[in-house]
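Asks: Need the 3D shape of this:
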Amino acid sequence: MSSSRSRLALVVNSGSSSIKFGVFEMRTNASTLQVEASLACGGLVGRIGSEAEVKFSVGESTFQSSGEDIPDHAAGLARILGVIEDKVGSLEAVEVVGHRIVHGGPDFKRATVIDGGVEAAIEETAPLAPLHNPAGLLGVRVAKAKLPHAPHVAVFDTAFHVKSMSPEAYRYAVPRQLYELGVRRYGFHGTSYAYIARALPDVKNMIIFHLGNGASCCAVSRGECVETSMGLTPLEGLMMGTRCGDLDCGVVSYACRELGKTPAEVDSMLNKQSGLLGVSGVSSDMRAVREAAEAGNADAKLAREMYAERVRKYLGAYMVKLGGHVDAIVFTAGVGENDAGLREMVCRGLEPMGISLDPVKNRGRRREGDIRDVSTPFSRTKVLVAPTNEESMIAVEATEVAGVMADAIAAAKAARVARTMLPSLPRSPTRPPSLPPPPPKRRHVIGSLGRAVYVDGVGPTAAEELGLLSQVTATAPRIGYFRPFCDADDRKLLTMRTVFQLTSSSIDAMRGMSASEATAMLAAGREDECMDVVISKFVDYARDKDFVLVSRGHLGAIGDPHWTAKVAGALGLPVVYVLHEPRDDDKEIVLRAKDALDQRRVRLAGVVATTRDEEAARNTLENMGVFPAALLPPDERFSQITMAEIAATLEARVAFGHADLASSTMRGVIVATRHVAECIDTLRKLPPGQLVVTHAARADLVHSLVLAHQTIDYFPPIAGLLLSGTDGAATEHHLDASPDDAAQLAKTLDLLSCVPSTVRVPPILCVSESTYEAANAVHEMTPVMLPSSTAKIEAAQLLFETYLDPDFRDALADLRHDAAIVTPRMFQHHLFAKARAAPQRIVLPEGEDRRVVMAAGQLISRKVCDVTILGNPETVKALASEARVDVDGARIVDTHGEPPPPELVKALVDARKHKGMTYDVAAGLLRDDANYYGTMLLHLGLADGMVSGACHSTASTMRPALQIIKMAPGFSIVSSVFFMLLADGVKVFGDCAINVSPSAVELAQIAAASALTARAFGIDPRIAMLSYATGDSNKGDLIDKVRDATRLARDLAPDDLFEGPIQFDAAVDPAVAAVKYNGEQNPVAGVANVCIFPTLDAGNSAYKAVQQASKCIAIGPVMQGLKKPVNDLSRGCTVSDIVNTVAVTCLQSLQAKKK
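Replies: Modelled structure (predicted):
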């Protein structure tokens, strides 16, 4: 670790009459690239408001005083800051302040920089933690006033649990009325669990017991909380110092009734007089209770036994919660770390569960800061004692969230990259003699692959997929595996699920749909719907994963590059293409794949190829512009078939040899129908590893082969026997042969079951098919990968550990969320998914237009929004019937046949009375102009958005909105954008519909508004201010306007990236940008996704030209700048255009409500 200067983080834990603090020196670990904290100074100011006490320590030195005059928290913090300046250094070195906030409610799922909104939210959660949150908020406000230069970050005790617990874990079985009041499980000690999870990154599943005066436990999988013991308050769960833990809720009312106490008094009893104190009658301190128990105090002994029993109960429950796969039990905090006797009580008798405590190591001395393994070598589940440091974790989380060490992390990463460019030692895994040494690595430039890749290729790809995924586990704790098209019993899916223990998700969640379902949808012309289903399931599955490998689907020809491009393009994923075995036409195959992917703008991230000539293969791929991700030597293990794989493929019953199935490899097949002597003689002439297929009635042959199998020098070992003609479902050797044959074989199998273990009986499998069918099934088998294929799994892992290109390994490890482009399909999927999640009320004023009615039917059937149609009900329903759509779910308002509601008329009069509007004129407008009627519904909150223009001009659509809805704060003009759903990503074009020749000020507003719109739809904006010249290459009034607008836009939105003036090709093409900018790096040039045109003439022409030339979808115009969303359609719009624009309007409405 290194740091150029002392960089400090202050941690503040403010109570009602005290402030605890810690000052931490922050550094970056060069190997892990993580922020680390070491304590420089810590202490507390207590009894604020009376005779205050001050305690602090700096290194080995301590200071303590009492009776100080510290009247309030402001004075207390001033005293702390004085200590820091005196003992540590300048307050300017404090770059971030982390505040412990006990309760974050359901919304705060991570540490958060504190602004006014966060302060208000903390205040709103005060009823959930009335003793803690108000005090914590007081500390925040005082600290922000004293240290205004530093960002202040709230670190919530509840966040670690809230961010990952599922509803079945956090919901209580109470009426929804209570749930809506916030009654649910939140959990506490979150920073302690986060600290332990960070300290043990290689432990997948663990149960952590935080045992102190307050005690809780947590089931953790891949660094995230699955379930925790504390609930709405810290009272639930384990027995504690003064808290009772789990209790029948009826106790409260019973105590109130029988003891005559108030609920508050009972609450105080359960929180402050129960637990160890209440049962032992001695103390809330476990040390005192232990001493009393050892001295013979029966109540104290009972208290310890109850305490341990509660821990054991939760241990058992959480082992079930983690599916029985628990890698470690971790004891932490004061009691957990220091009470060896209690740990023995917890672990006593758990050896059958794989938990074995070593009594010597358990009672051994511990070194400060060490994590100790106190289990025996035979313990499947490790028992660890790990120190926790909540204040340190608060400092780390605050530093990471505020980004104050981002520069140090970037420097450390750059240094690590530089080191990897130097010659290095060979990798450590032991390589079998048959594998050649890996070739010297060349350096390549390859960007992040994001959080998922799509794997396809020619031939089997299971080994390559397993090898790739095994190389990601070190940097992506939460990995996933997904197949777009496969059945629920798909062998490869089940294998990956088992090998990588991906059991936290259901099998159905790991696949899009069955191959038969997909084929039926494609045959019916429903490809878009098919892809939507796959996208939706993939997005849901990948949401909580760090990395997902997507395996090709069982549709089309294997390795079909056009189908690969279609599916990978829909998911927005880079492709890794596999050439499983050396072929003469490899070059042609790769070129076809590259061309197909290029046509859909899908990135070919790399090729994994098996080759005997590594150098030639590398040169060939690089000459084609293809990255050689891994060039693997041939490995015969992948072409072998084991008896376990035969048994699984044929669904055979295993009569003998379960233990040898995985290690027994078939090298040939012989059908034995002749006499025993002839069969034995034939087998003697063949290589070892033959599978003998014969009928189950041949008891003589079975017996003879088992005997021959014992004489290795005389008879080559066989792989096993496959007995045909048996009843596969039978459990007692029933056969389809004659009764005499069945009885004879039954005797043979019974005899074999009695032989001693020293007799080598080969694996014997039984199938119901005939001998010919069984032999043919084996001949048609291809090598497979099963969870039991240990040799193949180890070979795949070793090959990729050895031969995966180091740059490709780094690209896999770079798990940036924004690495992938926003593809058209993904954009549309997220658009409609967000709209469906919170349905808005959208009014369609043009209800007598057939396209609008058809669109309304689709919106209702897809549950996108609640639809209000303005028009004659009979006409609307007739159009719906003609178009075969159902609009029964819509509200239809007859604006002509019914007088307008008085409240609408009155509201219109009030809005336009300064223009002389009268009641009669307003009523006439509402009756005759549906756009005014729809706008008034929006104005009065009876609708959330309006979409019109299919048969009205832009002026007719927008005039009522401009008169009544008016502008959003900060905007003086309305503008528009189009979402251009291009193959290489979604781009935003503006203004293409409203402002003819905006001024520099107006153009800046259009740019800032377009950036806000892009971000609202999940696009991180990089804004290009377009002109006919780039930079200073030309002069003119238009260029000067764009240059001024760029400067003003940066002032309006200082956090966004603007570049201008710039030409369109330099804005979107990295190659052109490199030339125009002389190779200088620019965050916008070449990668712009928001393009602002200087005039309406340029913008409107450009969007239509791009749409026609690329045949892309253009959604818009999307209006921006109004208080509430009103969008204008083109009069040539299609039904799809209307549906898309309504979905956009829904999201605009949601965004407007957040402001």
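
Asks: For the rest of this, base every contact and every neighbour count on C-alpha atoms.
Replies: OK.

Asks: Hmm, residue 863 is touching residue 836, no?
Replies: Yes: in this structure, residue 863 is within contact of residue 836 by Cα atoms under 8 Å, at 6.1 Å.

Asks: And the helices in the stretch 951-1100 of the chain, which stretches?
Replies: 954-960, 1000-1016, 1037-1052, 1064-1068, 1070-1076, 1096-1110 (DSSP state H, counting those that start in this stretch).

Asks: and this one, so I can compare the two:
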Amino acid sequence: MTRSVYVTGIGRGDGRQVVELGLMELLSRQVDRVGVFRPLAHAGPDPVFDLLRGRYRLAQTADAARGMEYPEAAALQAERGMDELVTRLVDRFHRVARDYEVVLVLGTDYADTQLPAELTLNARLANEFGAAVLPVVSGLGQGAESIAAEVRNAHHAFASLGCEVVAMIANRVGDGEAVVAARELGGQLPVPVWALPEDPALAAPTVAQVVDALGATVLLGDPTGLARDIRDFVFGGATLPVFLPALTESCLVITPGDRADLVVGALAAHSAGAPPIAGVLLTLGAHPGEETMALASRLAPGTPVLSVPGGSFPTATELSGLEGKLTAATPRKAEIALGLFESHVDTAALTERISLVRGDRVTPMMFEHELIERARADRRHVVLPEGTEERVLRAAEVLLRRNVCDLTLLGDETAITKRAADLGIDLQPPGGRCTVHITDPATSPLRERFAEVYAKLRAHRGVTYELAHDVVADVSYFGTLMVQEGLADGMVSGAAHSTAATIRPAFEVIRTKPDASIVSSVFFMCLADKVLVYGDCAVNPDPDAAQLADIAIQSAATAAQFGVEPRIALLSYSTGTSGTGADVDKVREATELVRRLRPDLKVEGPIQYDAAVEPSVARTKLPGSAVAGQATVLVFPDLNTGNNTYKAVQRSAGAVAVGPVLQGLRKPVNDLSRGALVQDIVNTVAITAIQAQQEVGA
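Replies: Below you'll find the model as predicted:
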């Protein structure tokens, strides 16, 4: 029977979308096929479903995931009674459930539903679906005693209606004492109680939301600027000297469109970082002339300037109730929500209470989730040399929000801080357990120490202290020396630097492990139902037989480190003894070396790719082989073959390629593709942190 979890509330404003997103994250870590069902829906788009569908790559359509719309349900209940309504919704639920291992059910939202006894209806549906219930209560504006009473009453209500309540969550709790009180309440109820604090960044609307809500015209600004959060509204009407001190961080300035002085002043203040604003909203349908707007665009590129025809007061009235929303268009808010959920909910205990049993299949998403979980379990410190790069900053915020690791960003502190502010990135998220440091190699007191270390290491190459002092100001060298000196556990770079710029300092400073002759790399190729390890696709152009054997042994160790049982296939254009020639002989010699050096490893070679991964081909070409048809570690004979193959599989088969992951170094340093996405950076940092855990434990 399909296992289902029903997330519901007892009224409006509980912000349960945070819980729904967090629960979907938890479920998708455990099983491959997770479905979503919303029994009752409002007409039009479903922002939460669209977010879940996009983020978790659901095959469902919105129509397939919903039971019926509220007006239809209200009419049916009025005409035929609740039993008929429930019967139809149960039938539609089972149409969804038969295709999934787990179904996340999104309860009614108590917003203009025209349904009597809505709590009772949610409880009845949960029971009929056979779903465990996770009730959410709102703590917004309530003290400790009030929240405790709400939680008790909600638990009693659902339990008395026969529901299997797995836990209780108080959300949007603003009082620190209330957070503690809600947790303590868990000892008084038969189920755990968790409290999620209110996070201003979640409640803050974005500039894009203001545009949609007001039908505003965008005069200036780019998509990044429109994605900024608005934490405050500041109305401009005073003279500039009085106006400027009133500006607050991430505020939206609302001023009549003829006040060019306030527009220029606000944008100049933003450019100076005192303080960074979200944007400017011009009222009365007026705006400054072309020269002023050209100056504005140069003062703060990308910062939104909007225009509306109405006056300041009616505009303020329209904006007064505007709150941030979790949607597919606000991925940053999704990361904030997940950070809240994972920081304040015992996900291991919740998983156990839901009684989920993890399957054998490993999907790309499950592999990525596993990386985050393992990195977070034993937090490490990773240095990111490219501190002003947008993708790195966005990845840093995700890592900090999700409590994955501590970070050091390298670069000019003013430039990094301003860049983060321009992008609306919070590098000090509230309630986060991870820390971030910003260090400028040019001015850091560590520069002299690192110069001495580097000069000593490279003295045989004629490097003097004076030369070393210049070299270590480079962010890649400085970051590498932080790792070497134990001031960071690992380094990730390459989003804006070449592979050579990233790994050359590691070769010079960190060097190879005693049991490794070379540094090589692997990609984790996440296919639809399994993870394969490809090596070496990024570092060594044409390894000889001994180097190829080293790559195979290192790749097997990396695979095992990340939960992939190593079965090594050394690839060639022929299988077994069918071919001859220098290229085949090299692979054959490498295979024999692996067998001699590591008789405990399962290895086959030379072998063709199809015989390595496809059982039916293996039965024909290499019957009886312990590797053929089920290889997990595929070692390519040269960089040309490996690099092209991984890219072909990535693009043609839709695989997620995680890497390159460097191996053979004494301490972890990893390279990024210069086309790396934010999630690629997050994954690589998590991998680096896990490698560092292993180094510490070695």
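
Asks: Need the TM-score from the superposition.
Replies: The TM-score (TM-score structural alignment, normalised by the length of structure 2) is 0.52; 400 aligned residues with a Cα RMSD of 4.0 Å.

Asks: tell me the SS of the residue lying farthest from the centre of structure 1?
Replies: Relative to the C-alpha centroid of structure 1, counting by Cα atoms, centre = their mean, residue 677 is the outermost residue, at 63.1 Å. Put simply, residue 677 of structure 1 is helix when judged by DSSP: H, G, I helix; E, B strand; the rest coil.

Asks: Give the equivalent position in structure 2 for it.
Replies: Taking TM-score structural alignment, residue 677 of structure 1 has no aligned residue in structure 2.

Asks: Look up how far residue 928 of structure 1 lies from residue 535 of structure 1.
Replies: Going from residue 535 of structure 1 to residue 928 of structure 1 by Cα to Cα, to the nearest Å gives 44 Å.

Asks: likewise residue 272 of structure 1?
Replies: 71 Å.

Asks: quick one, strands of the stretch 801-950 of structure 1?
Replies: Here the stretch 801-950 of structure 1 has its strands, by DSSP state E, counting those that start in this stretch, at 841-844, 866-870, 891-893, 945-948.

Asks: Tell me the buried residues in the shortest one?
Replies: The reference is to strand 891-893 of structure 1. 892-893 (16 or more other Cα atoms under 10 Å).

Asks: related to what we said a few turns ago, and the strands of the stretch 801-950 of structure 1: which comes nearest residue 497 of structure 1?
Replies: strand 866-870 (40.6 Å; Cα to Cα).

Asks: Looking at residue 535 and residue 928 of structure 1, which has the bigger crowd around it?
Replies: Each of residue 535 of structure 1 and residue 928 has its neighbours counted (other Cα atoms under 10 Å); residue 535 has more, 22 against 13.

Asks: What is the helix or strand harbouring the more buried one packed up against?
Replies: Using DSSP states H and E, residue 535 of structure 1 sits in helix 527-542. Applying 3 or more Cα pairs under 8 Å, 6 or more residues apart in numbering; DSSP states H and E, we find helix 527-542 of structure 1 packed against strand 479-485, strand 511-513, helix 515-523, helix 561-571, helix 824-837.

Asks: Reformat these as JSON lines; add distance to residue 879 of structure 1.
Replies: Below are those laid out as JSON lines (distance: least, Cα to Cα, whole Å):
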{"stretch": "strand 479-485", "distance to residue 879 of structure 1": "38"}
{"stretch": "strand 511-513", "distance to residue 879 of structure 1": "35"}
{"stretch": "helix 515-523", "distance to residue 879 of structure 1": "28"}
{"stretch": "helix 561-571", "distance to residue 879 of structure 1": "34"}
{"stretch": "helix 824-837", "distance to residue 879 of structure 1": "25"}
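
Asks: do you know which of the ones you listed lies nearest residue 1126 of structure 1?
Replies: Between those, helix 824-837 lies closest to residue 1126 of structure 1; by Cα to Cα that is 16.0 Å.

Asks: Can you tell me what sits against the closest one?
Replies: With Cα atoms under 8 Å, 6 or more residues apart in numbering as the test, helix 824-837 of structure 1 has contacts from 532, 535-536, 570-572, 863-865, 981-983, 985-986, 1017, 1143-1144, 1146-1147.

Asks: List the buried residues for that helix?
Replies: In helix 824-837 of structure 1, counting by 16+ other Cα under 10 Å, buried: 824-832, 834-836.

Asks: Quick check: the farthest pair among these?
Replies: Maximum distance among those (Cα to Cα): 18.3 Å, for 824 and 836.

Asks: Stretch 1008-1027 of structure 1 aligns to what range in structure 2?
Replies: So stretch 1008-1027 of structure 1 sits over residues 553-572 in structure 2, by TM-score structural alignment.

Asks: Mind listing what's buried along stretch 817-825 of structure 1?
Replies: Neighbour-count burial for stretch 817-825 of structure 1 [16+ other Cα under 10 Å]: 819-825.

Asks: same check, this time on stretch 1017-1028 of structure 1
Replies: Result for stretch 1017-1028 of structure 1 [16+ other Cα under 10 Å]: buried residues 1017, 1019-1027.

Asks: For it, what is the distance to the chain centroid?
Replies: 27 Å (Cα atoms, centre = their mean, to the nearest Å).

Asks: what lines up against residue 835 of structure 1 once you look at structure 2?
Replies: Under TM-score structural alignment, residue 835 of structure 1 pairs with residue 375 in structure 2.

Asks: any idea how far residue 332 of structure 2 is from its match?
Replies: 21 Å.

Asks: same check, this time on residue 557 of structure 2
Replies: For residue 557 of structure 2, the distance to residue 332 of structure 2 - Cα to Cα - is 35 Å.

Asks: out of those two, which sits in the busier spot?
Replies: residue 332 (23 against 17).

Asks: tell me which element that one is part of?
Replies: Short version, using DSSP H and E: residue 332 of structure 2 is in helix 331-344.

Asks: residues in structure 1 aligned with the next helix-or-strand element following that helix?
Replies: Per DSSP H and E, the first helix or strand lying C-terminal to helix 331-344 of structure 2 is helix 347-354. Aligned by TM-score structural alignment, helix 347-354 of structure 2 corresponds to no residues of structure 1.

Asks: just stretch 210-228 of structure 2 next, same as before
Replies: Taking TM-score structural alignment, stretch 210-228 of structure 2 hits no residues over in structure 1.

Asks: now stretch 635-652 of structure 2
Replies: Taking TM-score structural alignment, stretch 635-652 of structure 2 hits residues 1092-1109 over in structure 1.

Asks: What's residue 297 of structure 2 aligned with over in structure 1?
Replies: Under TM-score structural alignment, residue 297 of structure 2 pairs with no residue in structure 1.

Asks: Surely residue 297 of structure 2 is in contact with residue 220?
Replies: Yes: at 6.9 Å, residue 297 of structure 2 counts as touching residue 220 under the criterion of Cα under 8 Å.
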